[in-house]
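Colleague: Quick one: sequence and predicted model below, then my questions.
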Amino acid sequence: MSTSQPIFAGHLASPSSMGSYKPDDAIFLLKDLSSLALERGTEDREEAIQSGTHYSEMLPTEYRPSEAYIRLFHESLEATAKRVAEAVASVAEQIVAKRGTAIVLVSLARAGTPIGVLIKRYIKAYFGVDLAHYSISIIRGKGIDENALKYILRTHPQAEIQFIDGWTGKGAIRKVLIQACATFQDKLGMKLNDDLAVLADPGSCSATYGTREDFLIPSACLNATVSGLISRTVLRDDLIGPDDYHGAKYYREWEKDDLSNAYIEAIIPYFDEVKEAARAHANRLLAAEGDPVTWQGEQDIRRIQKDYGIADINLIKPGVGETTRVLLRRVPWKILVNDPNNPNLAPILHLARERGVPVEAYPDLTYSCCGIIKPLAKGESE
């Protein structure tokens, strides 16, 4: 990749020492806002979001899981670690087959970060290349952190970027990434590959994926404590200057509850066992004809929107990962499930019971489940 002068213009800060991952595993290109009180209560934040305040201008109060929920997380991790490992391996194999190893892994903070760590570890183990891995911010309605991209391209001028996330819902972030890369090219004349590699892509939004099944990725069950103790990212004019990276908090006070590295170490031992099957699966996907990106899941969302009379489609969050997020940090109205007996839904059903959220069967979903945020007022939703 050739670089042009604007990449090197202006001052870009060196990465701050953030996050509980080993420095070799992940570098967060984020401005440390740990000293600031940015959290707002769930109801207060929901009202602000739906009244027009952008979700990135404040943080949700981090959910402190009950002991029962933590046990459920460990049970889910034990049950799905091999499956996650196979999805990671399949995605890593596809990345190398498509892009080679002259790449930089760039995960989208924060759900993409543990997946980026796992993909980095797999490629190092089986391709012998220790790729750089950064985690940067992307925000719906505001775009990607261009300063972070400039830093990466300046630091690795001969490498291309491979974007990584955990999963797709209805594809909102995928669309933001496509637009952000186009905008970056318009501004700086540099073309970035907007491929987004994910473990699960039930909505058919990505060309590089481990599975299209909407299965439970255990890192969706928790927030900061499985993502390097990093908050959601923040972008507010009074906090983030023109040369700053997007911001986040580093919850050092949660260190004793941190499972970020334990999560990684629980999955890696399965790599040897799944490697051959994952490589065969990756080869089948690579050989498949036709465009893998069909946005099929959008049709489900439109059906739900019509059936339930929901004005704002952003209040509908499909998939196991997004539904879990609704229960952890939004004000849920109801949860729709394709099959109430699906074992992947155990954490979601547990959270729904804890919060008193009704669960309804809604057959023929592309996704396993769908979370619907309670409509409070007209306005923007996260």
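Modeller: Received, thanks. Every value quoted in this text rests on a predicted model; they were computed, and no experiment measured them.
Colleague: hey, let's count contacts and neighbours off CA atoms from now on
Modeller: Noted.
Colleague: Skipping adjacent residues, who's closest to the residue nearest the centre of the chain in space?
Modeller: Most central in the chain under CA atoms, centre = their mean is Ala111, positioned 3.2 Å from the mean C-alpha point. Closest residue to Ala111 apart from its sequence neighbours, by CA to CA, 6 or more residues apart in numbering: Gly166 at 5.6 Å.
Colleague: So the one you found sits against Gly112, correct?
Modeller: Yes. Gly166 lies in contact with Gly112 (CA atoms under 8 Å); the separation is 4.6 Å.
Colleague: Against that first model, consider the following:
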Amino acid sequence: MKGTDLDNIMNKKIAPPVALGSYRPSDVTFLLKDLSDVHLERGTTEREAAIQSGVHYSEMLPVEYQPTAQYIALFHETLQQSAEKVALAVAAVSEMIVAQRGTGGTVLVSLARAGTPIGVLIKRYISARYGVELPHYSISIIRGKGIDENAILYMLQQHGMEAKLQFIDGWTGKGAIRQVLIEACRSIYNKYGIVLSDDLAVLADPGHCSGTFGTREDYLIPSACLNSTVSGLMSRTVLRDDLIGPDEFHGAKFYREWLETDLSNVFIDAITPYYPSVSEEAGAIAAGMLAAPPEITWQGLRDIQKIQEKFGIADINLVKPGVGETTRVLLRRVPWKILVDTMDNPNLRHILLLAEDRGVPVEIFPELTYSCCGIIKPLKGECE
């Protein structure tokens, strides 16, 4: 990189971050503009029609689903049952990150918002296991619009051009965000000469499109059950020219009014006590994966194409595979039907509960790589 290019990057004025979210300030810094006072929510049906008519999903927000008491009880039950399993996946991913990148100069970069609680867990594990407090940020990445470049430049300004950014998300579906990340890293190199790793660390990789993961089993990560109340009370990220200036981060809302029902730290605090007991097994898992790196086949994407053919779905973006994505379909889209591998899959209890609550039909589709798949009701035009 030429000296003038480096100077331009390091001297670019970027609006500094403000305090956001319900996590401890030491857990994460949100590189997001506060849009809490802007009315951005649209009802589910109205939003779906807008998206499928060509309005980009990042220009508005869904109305946050307010779960029933029965659903909240299921969240707590699932969290209790899966906490150790999640802790092992977190630990394995953390061990891989440390082995591949070391702790000096490594910066954890969660993709808001599903990646944020996972990034907090990884930061806590590395702190407990290695005694190192890695910087951890949460930034926006948007399909069709890319990653928040101002957030990338801000982190490099803070930690130097040699900083090793490790991107983090919760899980993979068909791999759309991984593809956006790959393209974003390529774009940043072409624009600034900055080399970033497009490795995406996730807890679960049922889409077979990541090289750093805890498992490829499509199981229920409890943070997928809920929206903002398990993600630091933050909304999805927003990018609109009339709201975000050229020197500002992408935006989001901080739902302070829900502090009394927030479960973000309940989720974290249920998992971290298992770290000491899983670290040895996690180290062995990580060592095995590093010795024989798992193949990235994008198998999940091929399975989705089969579903498209079977059901005559023209737009692949209407098909949302995996437990996490299916949950999102039921919480904030207009579902057409839910496909499951079997009705007695224990990972699907909350899916079946939500489907019953919303009157969405559930069909068995035994050829799935995933535990389940949500299909959005086709209206017209493009979709999220």
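Modeller: Here it is on my side, so go on. If you're wondering where the values come from, they're calculated on a predicted model, not measured in any experiment.
Colleague: re the thing from before, tell me the spacing between the residue nearest to the centre of the first structure and Ser260 of the first structure.
Modeller: The gap separating Ala111 of the first structure from Ser260 of the first structure is 11 Å, by CA to CA, to the nearest Å.
Colleague: Need the overlap of contacts for the two.
Modeller: Residues touching both Ala111 of the first structure and Ser260 by CA atoms under 8 Å, 6 or more residues apart in numbering: Ser227.
Colleague: between Gly166 and Gly112 of the first structure, which one's more packed in?
Modeller: It is Gly166, of Gly166 of the first structure and Gly112, that has more neighbours when counted by other CA atoms under 10 Å, with 26 against 23.
Colleague: how far away is the closest residue to Asp195 of the first structure other than its chain neighbours from Gly116 of the first structure?
Modeller: Counting by CA to CA, 6+ apart, Asp195 of the first structure lies nearest to Phe163, which is 6.4 Å off, once chain neighbours are set aside. Distance of Phe163 of the first structure to Gly116 of the first structure, computed by CA to CA: 9 Å.
Colleague: which residues are common contacts for the two?
Modeller: Common neighbours of Phe163 of the first structure and Gly116 (CA under 8 Å, 6+ apart) are 105-107.
Colleague: Could I have the buried ones of those as PyMOL selection syntax?
Modeller: Selection of buried members from those for PyMOL, criterion 16 or more other CA atoms under 10 Å:
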select buried, resi 105+106+107
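Colleague: So which of Phe163 and Gly116 of the first structure has more stuff around it?
Modeller: Gly116 (30 against 23).
Colleague: Check the alignment and tell me where that one lands in the second structure.
Modeller: Residue pairing (TM-score structural alignment): Gly116 of the first structure is matched to Gly119 of the second structure.
Colleague: That match is in contact with Ile139, isn't it?
Modeller: No. Gly119 of the second structure lies out of contact with Ile139 (CA under 8 Å); the separation is 11.2 Å.
Colleague: Please identify every residue contacting each of those two.
Modeller: 109-110.
Colleague: still on that earlier bit, contact partners for the residue nearest to the centre of the first structure?
Modeller: By CA under 8 Å, 6+ apart, the contact list for Ala111 of the first structure reads 165-166, 219-220, 227.
Colleague: cool, and Ile95 of the first structure?
Modeller: Each residue near Ile95 of the first structure by CA under 8 Å, 6+ apart is listed here: 162, 197, 208.
Colleague: wait, the first one sits on Val198?
Modeller: It refers to Gln162 of the first structure. No. Using CA under 8 Å, Gln162 of the first structure makes no contact with Val198, being 10.9 Å away.
Colleague: These two: who's more crowded?
Modeller: Val198 (28 against 20).
Colleague: So what does Pro378 of the second structure match up with in the first structure?
Modeller: Aligned partner of Pro378 of the second structure by TM-score structural alignment: Pro375.
Colleague: Check the secondary structure at the alignment partner in the first structure of Pro25 of the second structure for me.
Modeller: When the first structure is aligned by TM-score structural alignment, the residue opposite Pro25 of the second structure is Pro23. For Pro23 of the first structure, the assignment made with DSSP: H, G, I helix; E, B strand; the rest coil gives coil.
Colleague: Could I get the contacting residues of the residue mapped onto Thr324 of the first structure from the second structure?
Modeller: By TM-score structural alignment, Thr324 of the first structure lines up with Thr327 in the second structure. Residues near Thr327 of the second structure by CA under 8 Å, 6+ apart: 224-225, 351, 374.
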